[in-house]
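My questions concern the predicted model and sequence given below.
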Amino acid sequence: MSENIHINTKIPLEMRGQRLDRALAQLYPEYSRARWQQWIREGLLKINGHTAKPKAKLLGAEEIELRAETIVEVPWVGQNIPLNIVYEDEYLIIVNKPAGLVVHPGAGQPDHTLVNALLHYAPELEHLPRAGIIHRIDKETTGLLVVARQLSAHTVLVQQLQQRAFLREYLALVRGVLIAGGTVDAPIGRHPRQRVKMAVVNGGRNAITHYRVAEHFRFHSLLQVKLETGRTHQIRVHMTHLGHPLVGDPVYGGRYQVLPDCPQVLQDNLKNFKRQALHAAKLGLKHPKTGEMQQWQAPLPDDMQDLLVQLQADRDEFSHI
């Protein structure tokens, strides 16, 4: 369930000199400072009609307007949903998530999520924040993520994530032929007009994506992508920013473009690939108990693998012409 929040207020003069986020948390203590920071960063709060940063210093008497939506939390319950567990011990679980499975319950998906599956498999996770899930991937993205099984492990793993100590490597099939790899260093924030989307925007959160070309096709490229930061939809947004959106991306991919001299079967398969062709293929981290660096890999899901086989056959056939 969700709740619409509309706030219009004026900052008291006595709050002059305070940080914006701290002042709002004092004025409206029913919402945490972290929640205010999130709303401010997403551009949902206007101060004198303009967006701001959480650390902005107040002069007093500013007009504040907030239009936001928050999820009203309901108890999460375990549900018998199959899990593909790559590794587990008493401290953590590594899961290979399939396409179509939402990670956390929310307003549009109250149950039948990865959280519900984990709570059924390991009921002790109900005592951990977000059922122990340290990071998440989009509903239609496949691949690896880590779940802490103990609070001590959760603390260590969250610290590693914040310190950018995780190795997270993705395979992404994008439109267009890239000649070489590179790095995208471009801030990401909420799209200024389409609020369901993210975009590269001035004043957004720092976002860095490294990529290199794994394989060329006639009209596409398979990329190995490493995340240095972990912003919402980061790879999808950065690749679109480069002019090479992910194949099948329903949000950032735009309309399907007919390819010249492309066999109809391949054309149809590309057009009917209805999810972003993105797979979290490799995950590395220091084990929260031993400190030893460990890595796991997950093979490409069948739909991406089948599409690559077709693209390879198309490339090889036309290479002799």
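Noted; the coordinates are in hand. Bear in mind that the values here come from a model prediction, so they are computed numbers and not experimental data. Numbers count the residues shown, from 1 in each chain.

make it CA atoms for all contacts and neighbour counts henceforth
Will do.

a helix runs through residue 125, doesn't it?
Yes: according to DSSP: H, G, I helix; E, B strand; the rest coil, residue 125 belongs to a helix.

need the contact list for the nearest residue to it once chain neighbours are set aside.
Nearest residue to residue 125 in three dimensions, chain neighbours excluded: residue 131, at 4.8 Å (CA to CA, 6 or more residues apart in numbering). With contact taken as CA atoms under 8 Å, 6 or more residues apart in numbering, residue 131 is in contact with 115, 118, 119, 125, 147.

Return the subset of these lying in helices.
Among these, the subset assigned to helices under DSSP state H consists of 115, 118, 119.

Residue 287: which of those residues is nearest?
The closest of those to residue 287 turns out to be residue 118 (CA to CA; 20.0 Å).

you'd agree the closest one is up against residue 128?
No: look at residue 118 against residue 128 with CA atoms under 8 Å: they stay out of range, at 11.7 Å.

Those two - which one has more neighbours?
It is residue 118, of residue 118 and residue 128, that has more neighbours when counted by other CA atoms under 10 Å, with 26 against 14.

Look up how far residue 91 lies from the more buried one.
The spacing between residue 118 and residue 91, counted by CA to CA, to the nearest Å, is 14 Å.

Which single one of the ones in helices among the contacts of residue 131 is nearest to residue 289?
Lowest distance from residue 289 to the ones in helices among the contacts of residue 131 (CA to CA) belongs to residue 118, with 21.2 Å.

let's bring in a second model and compare:
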Amino acid sequence: MDVERTLLIPAEQAGMRLDQAAAQLWPDFSRSRIQEWIKGGQVTVDGRSVRPRDTVLGGETLALHAELEQQSEDRPQPIPLDIVFEDEHLLVVNKPVDLVVHPGAGNPDGTLVNALLHHDPELALLPRAGVVHRLDKQTSGLLVVGKTQAAYQALVADLAERHIGREYDAVVIGHLIAGGTVDEPIGRHARDRQRQAVVAQGKPAVTHYRVVEQFGEHTWLRVKLETGRTHQIRVHMAHIRHPIVGDPVYGGRPRLPRGADDELVDVLREFGRQALHARRLTLTHPETGETLSLTAPMPDDMDELIELLRDYRDGNDEGEAEVIYVRDPD
């Protein structure tokens, strides 16, 4: 895609570096990309080639003649998308379970990125096809995607500055009667490099949670992220000894309440993924400044799990039933 823009540098930018001034005047491009264009002669001042560090005086003609290179080599694929919100600047999708976000080892295609590129081919011009954050393959729920350079950069900055609210539903093992906060650093596990763990030298990570409903020895939580580390909720819940039901990495053995009927036993034994759903996303629209608060309904598998746990609790003296551990199914 060819890009051609011409404007006058305003007087109030006098004394600024050229790359800094240009980044302010063209906020839909990153400063690093503008620096590359300046070095390549694709940005001129009064028709002259310049350097990124050159000082502007104000009143000069700033011109850009460049080509937007494709950022993604992934191929578009006609994979259905559940779009919760979309306009010319951004879109929010409700990601289903088992859909990987980015192509990678073991998942070269068939991902959310492939679906997005089919939905809007111009997303190939953006890093990561505009995906601002990610969810694990087996976590369902809301993801935001920037559709323009400006929107993508603004959303990434808001995420880094903790201005995007992310709220999850989780069903965890154990009897929790009150909410709390887990403020523990997370980093790569010392022995298992595929896992994350609470480690002293890890990055700061803060997770807030509150009880929605108690089912005896399982609890439905509403969880809010203050930071966004890899597997953060899963690691923090396991750290406080309340792992998420069905978590294949951090969950340990399933736990069955004594006296549970066959249907509940089967669901708890065979729940095929961590019971975690990104239910709400709250953000400031990068163009209008409007606050968007979007929600995704509880997926069927978690809805069924909660209903069965509720039925069990209601039939067992306020949920104070004895609990037994079971072996993982073969």
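Yep, that arrived. On a predicted model such as this, the values are computed, not experimentally measured, just so you know.

would you turn the contacts of residue 131 of the first structure into TSV with distance to residue 259 of the first structure?
As requested, the contacts of residue 131 of the first structure are exported to TSV (distance: CA to CA, whole Å):
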residue	distance to residue 259 of the first structure
115	40
118	42
119	46
125	48
147	42
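
Which among those residues count as buried?
Applying 16 or more other CA atoms under 10 Å to those, the neighbour count classes 115, 118, 119, 125, 147 as buried.

What strand or helix carries the counterpart of residue 102 of the second structure in the first structure?
When the first structure is aligned by TM-score structural alignment, residue 102 of the second structure is paired with residue 104. In the assignment (DSSP states H and E), residue 104 of the first structure maps to no helix and no strand.

residue range for stretch 225-235 of the second structure in the first structure?
Under TM-score structural alignment, the match for stretch 225-235 of the second structure in the first structure covers residues 227-237.

Please say which position in the first structure residue 291 of the second structure maps to.
Residue 291 of the second structure maps onto residue 293 in the first structure, with residues paired by TM-score structural alignment.

Who are the contact partners of residue 121 of the second structure?
Residue 121 of the second structure sits in contact with residue 76, where contact means CA under 8 Å, 6+ apart.

go on, residue 273 of the first structure?
The contact partners of residue 273 of the first structure, by CA under 8 Å, 6+ apart, come to 247, 248.

That one corresponds to which position in the second structure?
In the second structure, the residue matched to residue 273 of the first structure (TM-score structural alignment) is residue 271.

distance of residue 162 of the first structure from residue 180 of the first structure?
Separation of residue 162 of the first structure from residue 180 of the first structure (CA to CA): 29 Å.

Same check on residue 231 of the first structure?
24 Å.

Compare these two (neighbour count), which wins?
Using other CA under 10 Å as the criterion, residue 231 of the first structure and residue 180 rank with residue 231 on top: 17 against 10.

Hmm, residue 190 and that one touching each other?
No: Residue 231 of the first structure is beyond contact range of residue 190, at 10.8 Å (criterion: CA under 8 Å).

what residues are up against the residue in the first structure that residue 75 of the second structure lines up against?
For residue 75 of the second structure, the aligned residue in the first structure is residue 77 (criterion: TM-score structural alignment). Contact analysis of residue 77 of the first structure by CA under 8 Å, 6+ apart lists 111, 116, 119, 120.

Give the burial count for residue 284 of the second structure, as a bare number.
Counted with other CA under 10 Å, residue 284 of the second structure comes out at 17.

which one is the residue positioned nearest the centre of the first structure nearest to, not counting chain neighbours?
By CA atoms, centre = their mean, the first structure has its centre lying nearest to residue 232, at 3.8 Å. The spatial neighbour of residue 232 of the first structure that comes closest, neighbours along the chain excluded (CA to CA, 6+ apart), is residue 198 at 7.3 Å.

what sits against the corresponding residue of the second structure for the one you found?
In the second structure, residue 198 of the first structure lines up with residue 196, judged by TM-score structural alignment. For residue 196 of the second structure, the contacting residues are 186, 187, 188, 189, 230, 231, 235, by CA under 8 Å, 6+ apart.

Kind regards, and thank you for your time.
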